[in-house]
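> no sequence on this one, just coordinates:
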């Protein structure tokens, strides 16, 4: 009997990239789903190698959520800075991926 784990099911049911399917090039979000799955499995380094912007994105979303629920120690300027850093990491890693591959 074949046993299907949750990880196997999630890996088989990832959403396709419409940009890659249409134009044949990866978009800045390509690799995100795989990186999330690797992170959930505990494979931090592999996750970062696949999509370097994942951890900064998680930090940015966490800061925004904490501010949203009322923690005033986290300023809007800090959230904007975290978002800028996150965006910068995603764009730089995307450009490097396009150049190297």
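Nice, thanks for sending it over. Nothing here was measured: the structure is a model prediction, and the numbers come from that model.
> only C-alpha atoms for contact and neighbour calcs from this point on.
OK.
> which residues touch the residue most central in space within the chain?
Residue closest to the mean C-alpha point of the chain, counted by CA atoms, centre = their mean, is residue 54 at 3.3 Å. Neighbour list for residue 54: 32, 35-36, 47-48 [criterion: CA atoms under 8 Å, 6 or more residues apart in numbering].
> likewise for residue 30?
So residue 30 contacts 17, 51 (CA under 8 Å, 6+ apart).
> show the residue spans covered by the strands in this structure.
With strands called from DSSP state E, the chain shows none.
> regarding it, what is its longest helix?
Ranked by residue count, the top helix of the chain under DSSP state H comes out as helix 76-100.
> for comparison:
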């Protein structure tokens, strides 16, 4: 008798946005979970369409991780610049949603 196949759907385990649930308005982070899920499924353009700042955020986190293990010269300035770029992208996307 074959074992039953278990189906795993990542969308069933995503956390709801409390801001959207309570106030009915998207927050600046709305879409990031689905965007990561799309990357894991290999849909890279869909991930960008869902949350345009996803790749710059991944680059920032990768840079911070590499800097943790291998100290990079002027890393503080680079991380600050990447963080400012990410905040600008996130806020631009957030404002664009309401237009």
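Right, received. Where do you want to start? None of the values given here were measured: they were computed from a predicted structure.
> so what number do they get for TM-score?
Put the two chains on top of each other and the TM-score (TM-score structural alignment, normalised by the length of the second structure) is 0.88; 96 aligned residues with a CA RMSD of 1.6 Å.
> hmm, back to that, what helices or strands is the longest helix of the first structure leaning on?
Helices and strands touching helix 76-100 of the first structure, by 3 or more CA pairs under 8 Å, 6 or more residues apart in numbering; DSSP states H and E, are helix 54-68.
> next one: the helix it packs on to chain centre, how far?
How far helix 54-68 of the first structure lies from its chain's middle: 12 Å, per CA atoms, centre = their mean, to the nearest Å.
> equivalent range in the second structure for that helix?
Counting by TM-score structural alignment, helix 54-68 of the first structure falls onto residues 54-68 of the second structure.
> check the mean deviation of the matching stretch from the first structure.
Here the mean offset of stretch 54-68 of the second structure against the first structure after fitting is 0.9 Å, by mean CA distance after the TM-score superposition for the first structure.
> give me the spatial nearest neighbour of residue 75 of the first structure, chain neighbours excluded.
Leaving aside its sequence neighbours, residue 75 of the first structure sits nearest to residue 67 (CA to CA, 6 or more residues apart in numbering; 7.4 Å).
> quick one: contacts for the one you found?
Counting by CA under 8 Å, 6+ apart, residue 67 of the first structure has contacts 73-75.
> now do residue 37 of the first structure
Residue 37 of the first structure sits next to 7, 10-11, 47 when contact means CA under 8 Å, 6+ apart.
> farthest pair in those residues?
Using CA to CA, the contacts of residue 37 of the first structure reach their maximum pairwise distance at 10 and 47, which is 15.4 Å.
> ok, the two, which is more surrounded?
Between residue 10 of the first structure and residue 47, residue 47 has the larger neighbour count (other CA atoms under 10 Å), namely 24 against 13.
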